[in-house]
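Visitor: prediction below, plus the sequence it came from.
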Amino acid sequence: MRFIQTFDLYPFLDTAVSLFAAFLFGTLIGAERQYRQRTAGLRTNVLVAVGAAAFVDLAQRIAGSEEAVRVISYVVSGIGFLGAGVIMKEGLNVRGLNTAATLWCSAAVGACAGTDMVAEGALLTVFVIAGNTLLRPLVNAIDRIPINEQKAEATYEVRVTARRDNAPALRELLVERLEQADYPVGDVEIADRGDETVDIVATLVSTAIDPKEIDAVTSGMEKEDGVRHATWEGSTAG
């Protein structure tokens, strides 16, 4: 049997230690994700860590360290497809980035275990868990700090809801009033709402605004004939 010819006790035990370490470290990382009810929880992080360890260990046993390095590079790129599956976009918000990054780190932990760098894998596990737990109070504190619209880099849109037949004139008027307030317009779109009304959306070139000035523009537009509603919003840039 081929198995009898290829089986070697000491390399087998070495592989067992690597896979067990990857399983243990993946469990520690995944338990925190599971506790917070994230998309990729305990089992996913364990499987990512063990899978990465198995591929790297197999390559190292068959072809040596150089081939193991090559497999690690494939693991790094391949885990990106798995991470993309947990990222969801909801309007202007993106969810799942932290979970995807945790999967990426679990793969790194598994790669460390697969190359017999168990101590380094343990150290990385500590940092990953610390990043997901100890930094949470700091993140919450920062999120509670009010945003200064005059200093934040963001994309701003002014939206006017009006009757369809008034749209061309109101479009020109909106651009004119924004430019009079020293807010150049980068683009203007007219979107049909389906009930004889349209949305006139002007995207500003400016990355910082004075809310009072934009409020004055929208208030003035609401007084125009055919305008049902006028507002503005900003989305913070990454």
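Guide: That came in fine, so what should we check first? Residues are numbered from 1 along each chain as shown.
Visitor: going forward, measure contacts and count neighbours with C-alpha atoms only.
Guide: Noted.
Visitor: quick one: the strands in the chain?
Guide: Using DSSP state E, the strands found in the chain span residues 88-90, 93-95, 154-163, 185-192, 197-204, 227-236.
Visitor: now do the last one against strand 154-163, angle only.
Guide: In terms of direction (axes from the mean of the first three to the mean of the last three Cα atoms, to 10 degrees), strand 227-236 departs from strand 154-163 by 170 degrees.
Visitor: got the buried residues for the lengthiest helix in the chain?
Guide: The single longest helix within the chain, with elements called by DSSP state H, is helix 9-35. By neighbour count on 16 or more other Cα atoms under 10 Å, the buried set for helix 9-35 is 15, 17-19, 21-34.
Visitor: repeat that for stretch 162-179.
Guide: Applying 16+ other Cα under 10 Å to stretch 162-179 flags A162, R163, R164, A167, L170, R171, L174, V175, R177, L178 as buried.
Visitor: residues contacting that stretch, please?
Guide: For stretch 162-179, contacts defined as Cα atoms under 8 Å, 6 or more residues apart in numbering pick out 184-185, 188, 190, 192, 196-200, 202, 214, 217, 221, 226-229.
Visitor: structure B:
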Amino acid sequence: MHALSTFDFLLRLATGVFCGALIGVERQWRARMAGLRTNALVATGATLFVLYSEAVGDASSPTRVASYVVSGIGFLGGGVILRDGASVRGLNTAATLWCSAATGVLAASGKLAFAVLGALTVLAVHFVGRPAGRLLDQAPAAGTDPDAVVEANVHLRCDRAAESHIRALLLQSLTASGLTPTGLRARRETPETTSLRASLSVSGDIACALEQVISRLSLEPGVRDLHWHLDEEEDVNQAMA
């Protein structure tokens, strides 16, 4: 094993500091807790520890010291993880510190090109992963698939004298909202009131689709009761009755 020269020491140390600082620029730009200096110092420390083992000439020491660096950075990363209510902040920053230490270990081991490639990869993950994560966050959740079609019912109780007007207004409101009724049933409950039930198929956001209909009909003076529900909810209510 050849002795580590001063030039090699400075070259590896400079590469480690550069890689850590390069990663830290992105964190500083995002105004995160661990910015340019913190990442540069983490990479510098990892580089110096491994360089020490290289300098003493122990062939097995660099690998052993690198494993200690990995575990030590875990404690440092834990200090930047904060709990904010039900959410946790700082996980990305902690992982970035870990990666900065890894680039320092690579630089100290003489793998300068690999260290630079590692730093560039970390930056790519931040710049590409951020918009990709936001895109995935906007994906429809379970049960909100815009292509999924569900059956809904609109129930309405009105004055019997206003039955014809309310029925026409109900159909008009559904059509204006882009909804097509699949059935309409009228039932006279008492001599004074009539119950109307409109069945329809809805895709996408059900509440948004029926909001205008409910808002429009609720303003009519002849309407006494107005609500909507899914067919599944009606089945459950009938089973519990």
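Guide: Here it is on my side, so go on. For clarity, every value in this text was computed on a predicted model and none was experimentally measured.
Visitor: so after superposing, what's the score?
Guide: Scored against TM-score structural alignment, normalised by the length of the first structure, the superposed chains reach a TM-score of 0.58; 148 aligned residues with a Cα RMSD of 2.3 Å.
Visitor: so how far is the longest helix of the first structure off the chain centroid?
Guide: Offset of helix 9-35 of the first structure from its chain centre (Cα atoms, centre = their mean, to the nearest Å): 27 Å.
Visitor: which elements pack onto it?
Guide: Using 3 or more Cα pairs under 8 Å, 6 or more residues apart in numbering; DSSP states H and E, the elements in contact with helix 9-35 of the first structure are helix 42-63, helix 97-114, helix 118-133.
Visitor: could those helices be laid out in TSV, adding distance to L82 of the first structure?
Guide: Rendered in TSV, the data for those read as follows (distance: least, Cα to Cα, whole Å):
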stretch	distance to L82 of the first structure
helix 42-63	9
helix 97-114	8
helix 118-133	18
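Visitor: dump those helices to CSV, plus distance to V158 of the first structure and mean neighbour count.
Guide: CSV is the format used below for these (distance: least, Cα to Cα, whole Å; neighbours: other Cα atoms under 10 Å):
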stretch, distance to V158 of the first structure, mean neighbour count
helix 42-63, 43, 22
helix 97-114, 29, 26
helix 118-133, 37, 16
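Visitor: wait, isn't T194 of the second structure in contact with R167?
Guide: No. With contacts counted by Cα atoms under 8 Å, T194 of the second structure stays clear of R167, the gap being 10.3 Å.
Visitor: leaving out the residues flanking it, which one is nearest to the equivalent of L51 of the second structure over in the first structure?
Guide: Per TM-score structural alignment, the equivalent position to L51 of the second structure in the first structure is D57. Nearest residue to D57 of the first structure, sequence neighbours excluded (Cα to Cα, 6 or more residues apart in numbering): G114, at 4.5 Å.
Visitor: that neighbour corresponds to which position in the second structure?
Guide: Under TM-score structural alignment, G114 of the first structure pairs with A108 in the second structure.
Visitor: S77 of the first structure too?
Guide: Applying TM-score structural alignment, one finds that S77 of the first structure aligns to S71 in the second structure.
Visitor: so its match versus A101 of the second structure, what's the distance?
Guide: S71 of the second structure sits 11 Å away from A101 of the second structure, going by Cα to Cα, to the nearest Å.
Visitor: quick one: residues contacting the residue nearest the centre of the first structure.
Guide: A centroid search over the first structure (Cα atoms, centre = their mean) returns L97, at 3.0 Å, as the residue closest to the centre. Applying Cα under 8 Å, 6+ apart to L97 of the first structure gives the contacts V86, I87.
Visitor: give me the aligned partner of it over in the second structure.
Guide: By TM-score structural alignment, L97 of the first structure lines up with L91.
Visitor: what's the answer for A68 of the first structure, then?
Guide: Taking TM-score structural alignment as the criterion, the aligned counterpart of A68 of the first structure in the second structure is P62.
Visitor: next, the contact list for that match, please.
Guide: P62 of the second structure sits next to V50, L51, S53, E54, S109 when contact means Cα under 8 Å, 6+ apart.
Visitor: let's see it at 6 Å
Guide: V50, S53 (Cα atoms under 6 Å, 6 or more residues apart in numbering).
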